[in-house]
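*Asks:* Sharing a sequence plus its predicted fold:
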Amino acid sequence: MKDFTKELSFKASRSSGAGGQNVNKVETSVTVMWNVEESEFFNVFQKNLIQTKLKNRINSEGILQLTVSESRTQFQNKKIAIEKILEIVNDSVVIPKTRFKTKPSKAKVQKRLDSKKKLSDKKENRRFKF
């Protein structure tokens, strides 16, 4: 997990929604911004991975933005925003393992056929015969 917090920039704004006495005065909502192309922590291949997997979250200038207003304090929101952006980016860099098709073994196939035959014989024996 790469820690690129030095490249992050922050902007505070007023949180939306219902609130108390401080709702129109205190800027507690935090927007974290990170320029993907100018990052020095990731190589070109990883940057391309990030840009393709997070293309819906990256704006036209190539900046990944995330806004957090979960907590009542700016400090707590900043902490949450850092954790979230690190998690999102590091998850996008992971390449999933390729899945190879497998066949059931001959013994498993034979066992399945035997159980089908056994059930078929059982049902056949229940029939009323003249």
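*Replies:* Nice, thanks for sending it over.
*Asks:* Going by C-alpha atoms from here, please, whenever you check contacts or count neighbours.
*Replies:* Fine.
*Asks:* any idea how far T102 is from S15?
*Replies:* Using CA to CA, to the nearest Å, we find T102 at a distance of 52 Å from S15.
*Asks:* do the same with T73
*Replies:* Distance from T73 to S15, counting by CA to CA: 10 Å.
*Asks:* who's more crowded, the two?
*Replies:* Higher neighbour count among T73 and S15: S15, with 22 against 14, using other CA atoms under 10 Å.
*Asks:* How about the contacts made by that one?
*Replies:* Counting by CA atoms under 8 Å, 6 or more residues apart in numbering, S15 makes contact with 23, 27-29, 69.
*Asks:* Filter those down to just the buried residues.
*Replies:* Burial by neighbour count, judged by 16 or more other CA atoms under 10 Å, picks out 27-29, 69 from those.
*Asks:* Quickly list what's touching both of T73 and S15.
*Replies:* By the contact definition CA under 8 Å, 6+ apart, T73 and S15 are jointly contacted by T28.
*Asks:* Against that first model, consider the following:
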Amino acid sequence: MSGIPESNDDLMAECDVETLSGSTKGGQRANKVETGVRLTHRPSGTVVTARRSRSQFRNKALAVAELRRRLEEAARPVKVRRPTKPTKGSKRRRLEAKRQRSEKKANRRPPEV
């Protein structure tokens, strides 16, 4: 990988970890226990929050996985689009189809007197 640490421990060393109480399943327990995790990746400034689980440990693992996915996506090079032109054959086929469609519609009209 380009610049992204291989292990989760190395990646966590580059992050600020903040715990927060999360609105999740668990009701009163979830409201008073800080199970949510917010990771801020210092080098890139990417912020990831995980509150899905009742477990802080599980939320931390989910946040690290999401952070890794976002960093890999950001490191992927953008594919350059090369403009193309229609071939002569495709132009000919398109114009022929348009001519046939025009003739078909012209034949539907009542004859001119």
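*Replies:* Sure thing, it's come through. Only a predicted model underlies this, so the values are computations on that prediction, with no experimental measurement involved.
*Asks:* ok, and the contacts of S15 of structure 1 in structure 2?
*Replies:* Mapping the contacts of S15 of structure 1 onto structure 2 (both residues aligned by TM-score structural alignment, their matches' CA atoms under 8 Å) leaves 23, 27-29, 69 still in contact.
*Asks:* The residues you listed in strands, which ones?
*Replies:* Among those, the members found in strands (DSSP state E) are S29.
*Asks:* list the contacts for T40 of structure 2?
*Replies:* 15-17, 46-48.
*Asks:* does T49 of structure 2 count as helix, strand or coil?
*Replies:* Secondary structure, DSSP: H, G, I helix; E, B strand; the rest coil: T49 of structure 2 is strand.
*Asks:* how about it, what's its partner in structure 1?
*Replies:* Here T49 of structure 2 is matched to T67 in structure 1, going by TM-score structural alignment.
*Asks:* Could you double-check that its match lies in contact with S29?
*Replies:* Yes. Checked against CA atoms under 8 Å, the pair T67 of structure 1 and S29 is within contact range at 7.1 Å.
*Asks:* any chance you could map the strands in structure 1?
*Replies:* Ranges of strands within structure 1 are 9-13, 29-35, 63-68, based on DSSP E.
*Asks:* quick one, helices of structure 1?
*Replies:* With DSSP state H as the criterion, structure 1 has helices at 44-53, 74-93, 106-126.
*Asks:* Kindly state which of the ones you listed is positioned closest to W34 of structure 1.
*Replies:* Minimum separation from W34 of structure 1 across the helices of structure 1 (CA to CA) falls at helix 74-93, 8.8 Å.
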